[in-house]
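what follows is a predicted protein model with its sequence.
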Amino acid sequence: MRRSLMRLCKLPTAEELHLSTARTSKHPVIATYPTTSVTYTLILSLLQVFRYNWCSGIPALAVPPLEPLLVAAINIHSGAGPVVLSQNYRHIQLHGLASTILTTYKADLPHYRLITNSMTPKMEFIADYVMKGRILVLPIQGKGIANVTMVNLVVKHDLIGEPVVRNGQTYMHIREYKVKFLPKRVYLHFTNLFNGDKRLGDQMNLFLNENSELVFNELKESYEKSLSSVFKNVTNTIFDKVPMNKIFIED
C-alpha cells in the first residue's frame, strides 16, 4: 500500500516517501493521488515550488515560522458535563509542528476539497493562562504558565475551499477548515494554581494527569475549533497568493 510521508520542514526524496514518481523536463519529482473523478498530480510539497524552509517561515508569502508557531490568543470554554472551565490563553507557542508528517492525502479539486490525516509525535501548547472553573467536584483556578502536551497526535484535516478568480488566475481560498484531534496521550501542567499554593497546585496537576483523557475530551472541541482557525489562516496565506495551477498539476 502506498503511503505519503511528507515532512514539513525537510524536503524528502521520493524514495523516502515511498511514492510512485515521474520525472519530466518541465516538473520535478511529483506524486499522483486519485480524486473522485480525475487523477491529479500534487507537487510533493510547496517547499519544492518555493525552495523555502517552512521551519523558518516563508517571508515572501507572509507565512510564519512553524517552530514554534506563535498565536496571539485563544479562549477555551466548557460549560457542561463533568468539566466546567473558562480558559484564556495568551502568547501561545506551538512546538512540534515541524515534525508533522502527512499519512494520507485525498484531493477532490473539482469541488475544492482536501482531506488529509497527519501525525505529530509530540505537540506542545505553551502559553500564559488564566483559568477558573471546576473538574468533577473540585474547584480550580489559577494564573500562570500552561503546558498541554499531546503525544502521537493524529489530526484529521478537512479543508473546504472555494474558487477566487483574479487577473485570469484561479485561487483556492479555504472557507472552512475542520480538524479532529486524536492524541494517544495528553499531559497537562499549570503553574501557579490556587494563587501559588504549591501543595494544592501539585495535587491538582497530579489529578489532571490521572484524568487527562476525561479532561481533554471535554475540552477537545474548543481546542479543535480554535486551532482550526489558526491552521486555516496559515493555509490561506499561501493559497490566496499562489494560483491552483502552480500547486496542482492536472495529469
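Yep, that arrived.

going forward, measure contacts and count neighbours with C-alpha atoms only.
OK.

now do the buried residues in stretch 39-58.
Neighbour-count burial for stretch 39-58 flags 39-47, 52-58 (criterion: 16 or more other C-alpha atoms under 10 Å).

helix/strand/coil for Glu213?
Secondary structure assignment for Glu213 (DSSP: H, G, I helix; E, B strand; the rest coil): helix.

find the nearest non-adjacent residue to it, please.
Counting by C-alpha to C-alpha, 6 or more residues apart in numbering, Glu213 lies nearest to Val186, which is 7.0 Å off, once chain neighbours are set aside.

the one you found contacts Ser212, doesn't it?
Yes - under the contact definition of C-alpha atoms under 8 Å, Val186 touches Ser212, with a separation of 6.1 Å.

the two: which is more packed in?
Val186 (22 against 17; other C-alpha atoms under 10 Å).

can you show me the strands along the stretch 1-150 of the chain?
Applying DSSP state E, counting those that start in this stretch to the stretch 1-150 of the chain gives strands spanning 6-7, 21-22, 30-34, 39-43, 69-80, 83-95, 101-108, 113-135, 138-166.

residues contacting the closest residue to Phe248 other than its chain neighbours?
Residue nearest to Phe248 in three dimensions, not counting chain neighbours: Leu42, with 5.1 Å by C-alpha to C-alpha, 6+ apart. Shown in contact with Leu42 (C-alpha atoms under 8 Å, 6 or more residues apart in numbering): Ile30, Ala31, Thr32, Tyr33, Ile247, Phe248, Ile249.

below is structure B, check it against A:
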Amino acid sequence: MTATSVFAGVILVTLMVASTSNGAEFPSGYTLCKQDDEKCLFERIATTFAKHSKGIPEVNLVALDPLIIEKMDIVQGEGPINIVLNFKNVELTGLSQSAIKKANGFTADPTRMELGILVPAASLVGGYKINGKVLILPIQGEGHSNMTMENCHIQLKWTGKLVDHANGKKYYQMDKLKATFDTTRFYMSFSNLFNGDKALGDNMNQFLNDNWQDILKELKPAIVNAFVQIFQSVISNVFNKVPYTEMFQ
C-alpha cells in the first residue's frame, strides 16, 4: 500500500514550481530550489507538505491528503493467500505528515529520479469487497475497511526523459515508476465479514492482525502494483502540465 503510498513524488515536483507559463503561482516569498540542491528540496518539502496537501489545480496536482481513490483492486492468486480484494470510494490519509528521506535525480537532463519518504501512519479507509482464502481460512465479506501501516518507509524510483513540446518548451516524460515499502506494523479491520456474522468476523479480524507479517509478505507485490498504477498517473499529470525548466531557479 502504499503505497501506501506511494503518491508523494507529485509533491516534490509541485513544491519546486513557483510560477509557470500557465499562470500557476505559489505563496509570495516562496523560494525556488536550484537543480541538484538536495538540502533545499528537503527543506521546501518538509515545510509545505501540509499546505499543499489539498492539491493545486493550476498544475494538475490532486488533493493528496486525503487522496480519493474511486477504485482499486488487489488480486493475489498464488501461494498461501488467494484473494480478490476490491476497494471502492476509499481515502488514503497520512501523506501530509510525511518526512522526506531522499530526493535526487532532478538534474538539468534528468533520466532517473528517486524519492524516499517516511509516513508515520498511512491509512486506506472505505468500502471493500473480498473473497478467497487467507493462509488456511476462507474469507468473504463486503462493507467498510481500514488498513493502516505505521512507520511506512516508501521508496519511489522512476525513469524518463525530456521531450520537446509543440509550444517550444521541454517537458519531462515518465516512462516507468517502481515502488517499494516497509512498515513496522500493519493493521486490518473489515466490517460485515461472512454476511455480518459477528463471531466469525471478529475471529477473522483477530487472525488477520495476529498474522499480519505473513499476510503482508504475500500481499506486498499486489499492493505495490495497485498503487504504482494510481500514482504514476498522478505524477505524470503534473509533469505533463508544467515545463521542466520552470520547476527550478
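That came through, no problem. Owing to the predicted nature of the structure, the values given are computational and were not obtained by experimental measurement.

TM-score for this pair?
Remark: TM-score between the superposed chains equals 0.80 [TM-score structural alignment, normalised by the length of structure 2]; 221 aligned residues with a C-alpha RMSD of 3.0 Å.

let me know the closest of the contacts of Leu42 of structure 1 to Gly133 of structure 1.
Ile247 (46.0 Å; C-alpha to C-alpha).

circling back: which of the contacts of Leu42 of structure 1 are buried?
Among the contacts of Leu42 of structure 1, those buried by neighbour count (16+ other C-alpha under 10 Å) are Ile30, Ala31, Thr32, Tyr33, Ile247.

I'd like these laid out as TSV, including distance to Ser78 of structure 1.
Formatted as TSV, those follow (distance: C-alpha to C-alpha, whole Å):
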residue	distance to Ser78 of structure 1
Ile30	44
Ala31	42
Thr32	42
Tyr33	39
Ile247	39
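
what about the residue sitting furthest away from the middle of structure 1, helix or strand, and which?
If you look at how far each residue of structure 1 sits from its centre, by C-alpha atoms, centre = their mean, the farthest one is Arg199, at 35.1 Å. Using DSSP states H and E, Arg199 of structure 1 falls within helix 198-210.

likewise for Phe186 of structure 2?
Here Phe186 of structure 2 is covered by strand 185-190, with elements defined by DSSP H and E.

how big is the offset of that strand relative to structure 1?
Compared with structure 1 after fitting, strand 185-190 of structure 2 deviates on average by 0.5 Å (mean C-alpha distance after the TM-score superposition for structure 1).

which helices and strands sit right next to that strand?
Applying 3 or more C-alpha pairs under 8 Å, 6 or more residues apart in numbering; DSSP states H and E, one finds that strand 185-190 of structure 2 contacts strand 137-164, helix 198-210, helix 212-241.

please repeat the previous calculation with a cut-off of 6 Å.
Judged by 3 or more C-alpha pairs under 6 Å, 6 or more residues apart in numbering; DSSP states H and E, strand 185-190 of structure 2 is in contact with strand 137-164.

pull out the buried residues from the strand it packs on.
Of all the residues in strand 137-164 of structure 2, those buried under the rule 16+ other C-alpha under 10 Å are 139-160, 162.

so where is stretch 90-101 of structure 1 in structure 2?
Matched against structure 2 by TM-score structural alignment, stretch 90-101 of structure 1 falls on residues 88-99.

list the buried ones in the matching stretch?
Neighbour counts over stretch 88-99 of structure 2 (16+ other C-alpha under 10 Å) mark Lys88, Val90, Glu91, Leu92, Thr93, Gly94, Leu95, Ser96, Gln97, Ser98, Ala99 as buried.

gap between the fifth one and Asn146 of structure 2?
When C-alpha to C-alpha, to the nearest Å is the yardstick, Thr93 of structure 2 and Asn146 of structure 2 sit 11 Å from each other.

no further questions, thank you.
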